[in-house]
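Student: one predicted model, sequence on top.
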Amino acid sequence: MAAYENYEKIEKIGEGTYGVVYRARHRSTGRIVALKKIRLETEDEGVPSTAIREISLLKELHHPNTVGLLDIVHSDVKLYLIFEFLDLDLKKYMDSTAPYGLDPTLVKSYMHQLIRGIDHCHSRRVLHRDLKPQNLLIDQKGILKIGDFGLGRAFGIPLRTYTHEVVTLWYRSPEILLGSRHYSTAVDMWSIGCIFAEMVLRQPLFPGDSEIDQIFRIFRLLGTPSEKQWPGVSSLPDWSAVFPHWGPKSLEAAVPGLEPAGLDLLAKLLTYDPGLRLSARKALQHPYFADLDVSAGEEQQAAALQQQQQRQAAAAAQAAATASHTVSSPA
């Protein structure tokens, strides 16, 4: 365990679930890191169980597609977690590509990396429970890394009863929205489906502004679930017999531009019954990824990023030329 004096705070960069995050520098090596100060409820309580949980999870998650925990600093009543510093997340990157959007090759690459990372978590009995574009970080080589395991929790068998006040609303699975206290890895796979659609659409698939609005947005697209489709749904705490009955709409119409194999993968991720929802392990074997050269590694990420940047530059140049022509044209 390192000493707090080894690190110099540079600036506050955000507030996490349980504390403040700073950009900091290691004094002797000069390495820039993210320093996460864990908020303690009172000075007498010591390190909260939430922090201990996160630390224990992160120690298990050494993988190219998860953000690395570099160090732990315990100073008096304060606890700091030192992570590799990444200042670009998927949300910021998607915003930067507007209005052109992400190249389909890059979408496929990011999806594969995301699922690889979450498969690693799930294989170690860890749920993330708060997957969203803001928690997916991208390094300078174009490698996507899953971050912010503040709501993560190890799961065992039998499945435990969990709080359902987790996962940002837009990426929240229907079983959580309907009040289920028993859930597992399938909640992360639903979130991945929502992120997949958002990368293609350049906007959230289900941007609800309340829990009931979120439920109804899902029902309007996928149809109101039935007992035949999802056994046990009508017994969930927040299910109502007076929910409107909507029929399913076309995913192809809802997410235009996605290739047929991608639509099939999306449908399997956005499956109502958690027991039938595609697992991370099976998702990695889906035909959507058949033409992705996963052995290319970093070279492929760099090439995909370059292709994306060239596409944006060409579109920007065309827009500038059009604007110039418009200005120079006689009145």
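Tutor: That came through fine.

Student: going by C-alpha atoms from here, please, whenever you check contacts or count neighbours.
Tutor: OK.

Student: tell me who's in contact with residue 256.
Tutor: residue 201 (Cα atoms under 8 Å, 6 or more residues apart in numbering).

Student: buried ones in the helix ranked longest in the chain?
Tutor: Taking DSSP state H as the criterion, the chain has its longest helix at helix 298-328. The neighbour-count check on helix 298-328 (16 or more other Cα atoms under 10 Å) flags 300-305, 307-308, 311-312 as buried.

Student: and residue 175, how far is that from residue 18?
Tutor: 25 Å (Cα to Cα, to the nearest Å).

Student: neighbour count for these two, which is higher?
Tutor: residue 175 (23 against 17; other Cα atoms under 10 Å).

Student: what's the following helix or strand after whichever strand or helix holds the more buried one?
Tutor: Here residue 175, judged by DSSP states H and E, is contained in helix 174-177. Following helix 174-177 in sequence order, the next helix or strand is helix 186-201 (DSSP H and E).

Student: second one coming, line it up with the first:
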Amino acid sequence: MQNLRHAATEAFHRLGLKQRHLGYAELDEADKPQPHWFHTLQVRRLKVQRGRSNSDPMGGKSFDQEFQWKTGLQFGTANSYLNLEKLGEGTYATVYKGISRINGHLVALKVIRMKTEEGVPFTAMREASLLKGLKHANIVLLHDIIHTKESLTFVFEYVQTDLAQYMMEHPGGLHSYNVRIFMFQLLRGLSYIHSRRILHRDLKPQNLLISYLGELKLADFGLARSKSIPCQTYSSEVVTLWYRPPDVLLGSTDYSTALDIWGAGCVFIEMLQGTPAFPGEADIFEQLQKIWAVLGIPTEETWPGVNELPNFRPEWFLPCEPQQFRNVWKRLSQLPYKTEDLAQKMLTTVPRHRISAQDAMQHPYFNTLPPPVTQLRDTVSVFKVPGVRLETEVKDIFSPSRRIKPSQAGPLAKCW
């Protein structure tokens, strides 16, 4: 092994490179010119800021000092994984990028802090019990669970970024073909969990992970529930406000899979136009006003039973001022018919009228995808099908200066 390392070091010095942790850096550029392709790679490497990148797994730390392979390590133990960097922090948990000392794979470590008097949070137990039984290409994979006195750690497969970050990198709306691929995968994951009577209950771009290939994976099942639990115990305080359907905003707890379909429809529009479909800023009333402005104000005739919902207030159903209220749903006419039709079937006010995930996958909107994508086994990625790949976005990650304004993005930027 020592001879092999010595030979590799000599070879890289002959090429004008020197070792640096797990990667390599230039020798003094003034002393030795570099080939043109090398400069291109360095420029891309320095300028591009990609969230959750796995280009440098050690994050600049010394490989020899910080990472030692150990024999006999087992799953379920804290010393089997090494934290590399923090990816994000929430109210109850912190997510780190890590590496497994068992097999060298990159992982995401979701560390849930425990209070001594309360023990393991119930939401964490529910998330673990649900994810352990879900094996699907479009659902994040739970590798391991580590339980200590101070914390509970979920070890997930490492996925490079999420849909929210991806849309930030590509403002003004995504490439129409990429939207189609992402939506098919989202519906595929939903169809899988819905067939197992599981509701995600928190669909939003931040909870949809995107791999470097373009694989979309449902993540963060902290609010997920199994329909085997009586629906009377459900809560209306679910789903981030922008992606919460009107029936739940009005206090309904008797909901089903249509809850997730509404959230998926909101994500659909957001990918198309580059901005959220219903960006309420203050409270439930404002959120409902955003929805009524697009779908129209419902009545007992158009939505039987709406007056009986727990949060129903007559003043929430009064017409807006003429200059503020407009049925901007008509803007969807700028989209191709099949796109508009699917969006309307998902974003229907009455929950029982919303299309199911399984039926949505059969919608003509997806006819341009290769037919084999509808016949894959659960654990097989759609990118295994020949011809399925992401197209280059208008704003490519290797050209950060090529930013476009929403007004320059064509009809899709204002389709809502």
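Tutor: Looks like it arrived, so ask away. All values derive from a computational prediction rather than experimental measurement.

Student: read off where the helix holding residue 175 of the first structure ends up in the second structure.
Tutor: Alignment of helix 174-177 of the first structure against the second structure: residues 246-249, by TM-score structural alignment.

Student: so which residues of the stretch 101-250 of the second structure form helices?
Tutor: For the stretch 101-250 of the second structure, the helices defined by DSSP state H, counting those that start in this stretch cover 122-131, 163-169, 176-195, 246-249.

Student: what's the burial count for the alignment partner in the second structure of residue 25 of the first structure?
Tutor: Taking TM-score structural alignment for the superposition, residue 25 of the first structure sits opposite residue 99 in the second structure. Per other Cα under 10 Å, the neighbour tally for residue 99 of the second structure reads 23.

Student: before we move on, what about residue 96 of the first structure?
Tutor: Neighbours of residue 96 of the first structure using other Cα under 10 Å come to 13.

Student: any idea how far it is from residue 89 of the first structure?
Tutor: 11 Å.

Student: now do the shared contacts for those two.
Tutor: With Cα under 8 Å, 6+ apart as the test, residue 96 of the first structure and residue 89 reach no residue in common.

Student: what about residue 259 of the second structure, distance to residue 222 of the second structure?
Tutor: On the measure of Cα to Cα, residue 259 of the second structure and residue 222 of the second structure end up 16 Å apart.

Student: okay, these two: which has more neighbours?
Tutor: Between residue 259 of the second structure and residue 222, residue 259 has the larger neighbour count (other Cα under 10 Å), namely 25 against 18.

Student: mean per-residue distance, whichever strand or helix holds the match of residue 25 of the first structure to the first structure?
Tutor: Per DSSP H and E, residue 99 of the second structure falls inside strand 93-100. Its aligned residues in the first structure lie a mean 1.2 Å from strand 93-100 of the second structure after superposition (mean Cα distance after the TM-score superposition for the first structure).

Student: what angle do that strand and helix 122-131 make?
Tutor: For strand 93-100 of the second structure against helix 122-131, the angle by axes from the mean of the first three to the mean of the last three Cα atoms, to 10 degrees is 40 degrees.

Student: same for strand 93-100 of the second structure, what does it pack against?
Tutor: strand 81-89, strand 106-113 (3 or more Cα pairs under 8 Å, 6 or more residues apart in numbering; DSSP states H and E).

Student: out of those, deepest packed?
Tutor: strand 106-113 (a mean of 23; mean count of other Cα atoms under 10 Å).

Student: show me what residue 313 of the second structure aligns to in the first structure.
Tutor: Using TM-score structural alignment, residue 313 of the second structure sits opposite residue 240 in the first structure.

Student: tally of neighbours for that match?
Tutor: 12.

Student: can I assume it sits in a strand?
Tutor: No - looking at residue 240 of the first structure with DSSP: H, G, I helix; E, B strand; the rest coil, it is coil, so not inside a strand.

Student: who's in contact with it?
Tutor: Counting by Cα under 8 Å, 6+ apart, residue 240 of the first structure touches residue 234.

Student: and it, how far is that from residue 37 of the first structure?
Tutor: Residue 240 of the first structure is 42 Å from residue 37 of the first structure, by Cα to Cα.
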